[in-house]
Structures are given as C-alpha cells and as structure tokens.
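Asker: Sequence first, then the predicted structure, then my questions.
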Amino acid sequence: MALTFEVDPAFDRALRDGITALWVDVTNAGGAVGFVAPVTAGDVRPELVKHLSAMVDGRTRLVVGRDEHGTVAATAFLTHNAHRLMRHWIGLYTVMVHPRHQGKGYGRELMGAAADAARAIDGIDAVRLTCRGGTGADRFYASCGYKEVGRIPNAIRVAEDDYRDDIIMLLPLFRQDLPESDTTPRGNPAI
C-alpha cells in the first residue's frame, strides 16, 4: 500500500501523538533525527512543540504521510529562512519514515512531496537540509537529487567518543544542476 501525503494537515491530538510515536520509533531504530536512542515520548515532545509553534507562526510547514490505516508513517518539516538575504531557500528538517515502512520507496515519495510543497511557495528556489555523517542518509538524499554543498567535520557528537560530520545538501527546485563552488565577487565591487 502506498502512503497518502498531505501538506499542512489540520493539527489535532491524534496527529500530535502520531508524530511523537513516529519520532520515538525512528530514533530508537537508529534514525538520525535529532536524538540518540533510547528516547521516550517525553524526550521528543518539547522538540515537537517547537515545530508546532513555528507552524502556528507560519514559519514552518508540515508534510505528513499516512498509511492505509491513517497512521502517521512519515513526516518532513519545511522551515522558512528568517534571514532577509536568504529567503529564497527553505530548510527541510525531521525527515522520517517509520521503520516498518522503510525499504518500500516511501522515503523517496516523501522527499518528492516535500519538494512539491516547496515549489508551491512563491519565491523559493531551493531546499536545504543537513544530515548526520556515517548514516548513509547523504547517499539517499543524493539519490533524490540533492547535492552536498558543505560539510562540517565532527560537528555532531552522538557519544563521548563518537563524532560525526554535519553534511549540508541542497536541491535546486527549478534548475537541473548546481554550479561548482564559485568565489567570483558578485554585484558592484565598489560597495
């Protein structure tokens, strides 16, 4: 069965509890979504409240995927960039597919639904995300069209002696490829 995706669904207790349960299950299965296992609903809820507050403020949009029973099975949050010179790209966060649904192509469908939601927003040219090195997530995102544009070595500490790179990836929404890194000055050099 395919997942059914919805952008900006009505938020109620069932959706809140479904996202919380998904986040706990994904983390405890080894997913790199802001925590290190083991976690409980009590650990996850404060972070979800931050996402919800941003949704209420109009800074964040939610893409949710539900299975054939209506259970929350996938999420991605699109967050507007608040910096006035960077409002032409949007961030993608907390991308999750429930472990029981992984390996079925639903992650790719979720990424497509998130990109479609970003394309529907006026003025958005690209989607930016970060992922934890050493998980293989960067290869998955690359297969969805994202390109690595930066890497901060050892930026994420998942254990006392386990540091991971923070990998920055970008998906241009309206052009097929990213130019190679360019240090050529732009605009009026006299300014």
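Answerer: Nice, I can see it.
Asker: From now on I want contacts and neighbour counts done on CA atoms only, so please keep to that.
Answerer: Fine.
Asker: where does the residue sitting nearest the centre point of the chain land in three-state SS?
Answerer: Centroid check for the chain by CA atoms, centre = their mean gives Tyr93 as the closest residue, at 2.7 Å. Using DSSP: H, G, I helix; E, B strand; the rest coil, the structure places Tyr93 in strand.
Asker: one more structure, for comparison:
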Amino acid sequence: MPLTFTLDPAVTPELRDGILDLWADVTAAGGAVGFVPPVTREQIRPELTRQLVAMEEKRSRLLVGHDEEGRVAATTFLTFNTHRLMTHWIWLYTVMVHPRHQGRGYGRDLLAAAERSARGFEGIEAIRLTCRGGLGLEHFYASCGYKEVGRVPGAIRVAPGDERDDIIMLLPLT
C-alpha cells in the first residue's frame, strides 16, 4: 500500500515520537541522516526540536508519510533560504524512509511528494539537497531527477579516518 503524505501536519506528541523513532531506526540501519549509530532518541531530540522551531518560525515545512497502520514511515523537511539572493530555491533536509518500508518505492514517492509541495510554494524554482558519499545515494537521487552540481571531498567525518564526500544535488522545477 502507498504511503499517505501530509504537508504541515499538526505537531502532536505522537508525531514527535514517531519522527524520533523513525530517525533512530533509520540511523541504526546505517542511514545517512546526520547521525551515526549507535544513537538514542534523546541524542536526536535537540535536532528535531531545532527543526520544529524552524517550522514555527515559517522557515521550514514538514512532509510526513504515514503507512497503512498510521505510523510515521517517511519524512523530510523543506527549508526556505533566508539569504535574499537565494530565496528562489529550497533545501530538502533529513530525507528518511523507515527501514521496514525500504525497497517498495517509498523513497521515490517521498521525493515526488516533496517536489509537488515545492512546486506549490511561490517563487521556488529548484530543490537542493546534500547527501553523504560512499553509500551510492547520489545515484538514487539522480534516478529521481536530481543532478549532481558539486562535491566537497572528505567534508563529512563519519569517524576518525572515515571521511566522506558531501555531494550537492539539485532538482530544477522550471
């Protein structure tokens, strides 16, 4: 069954807990979402709080995908630029699909829903994201229409002696 996507859902305690669980489970499975395993929900909570504050300040929007059981199965944050010369594109942060749902096309569905959402934002002409090298993520994003537009070698230090490229991807909307 496909996921049901909602842009700007009401932020309830259940939603916060669902996102924390998703984020921890994705990280534990090796997902490149800002942490490395092992990580706890309490270590993730400050980052989620930062994102929720950005939403309250209208600097970011949340897109959530729920599975057929109503559980949080996928999320991403669509974040507006505050620099006056870059307000024509948005960032896509923390793209996550729960490991139990991977391999079903839900990542593509999430990116398509994010693209549809961004097309509805006035003045937005592109979506930009970064991904961690060494996992092949750039190939997945390219298959969804994103183009690699830059790469910073060794910019992400996963562990001492394990540096990965920071890959910049762009999806033009015009």
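Answerer: Cool, the structure landed. Owing to the predicted nature of the structure, the values given are computational and were not obtained by experimental measurement.
Asker: ok so, going back, and the residue nearest to the centre of the first structure, how far is that from Leu170 of the first structure?
Answerer: 13 Å (CA to CA, to the nearest Å).
Asker: Need the overlap of contacts for the two.
Answerer: Each of Leu129 lies in contact with both Tyr93 of the first structure and Leu170 under the rule CA atoms under 8 Å, 6 or more residues apart in numbering.
Asker: Okay, strands next: where are they in the first structure?
Answerer: Secondary structure of the first structure by DSSP state E: the strands cover 4-7, 60-66, 72-80, 89-97, 126-132, 147-159, 162-172.
Asker: so which of the ones you listed is the most packed in?
Answerer: Highest mean neighbour count of these: strand 72-80, a mean of 24 (counted as mean count of other CA atoms under 10 Å).
Asker: That one vs the second structure, average offset?
Answerer: Here strand 72-80 of the first structure, set against the second structure after superposition, deviates by a mean of 0.3 Å using mean CA distance after the TM-score superposition for the first structure.
Asker: Quick one: residues contacting the residue nearest to the centre of the first structure.
Answerer: Applying CA under 8 Å, 6+ apart, the residues near Tyr93 of the first structure are Ala76, Phe77, Leu78, Thr79, Leu129, Thr130.
Asker: Quick one: the residues you listed as TSV, columns for distance to Glu109 of the first structure too.
Answerer: Formatted as TSV, the contacts of Tyr93 of the first structure follow (distance: CA to CA, whole Å):
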residue	distance to Glu109 of the first structure
Ala76	11
Phe77	15
Leu78	15
Thr79	19
Leu129	17
Thr130	19
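Asker: quick one: which of those residues is nearest Arg100 of the first structure?
Answerer: Of all the contacts of Tyr93 of the first structure, the one with the least separation from Arg100 of the first structure (CA to CA) is Ala76, at 17.3 Å.
Asker: Leaving out chain neighbours, which residue sits closest to that closest one?
Answerer: Once flanking residues are discounted, Ala76 of the first structure sits nearest to Val95: 4.4 Å by CA to CA, 6 or more residues apart in numbering.
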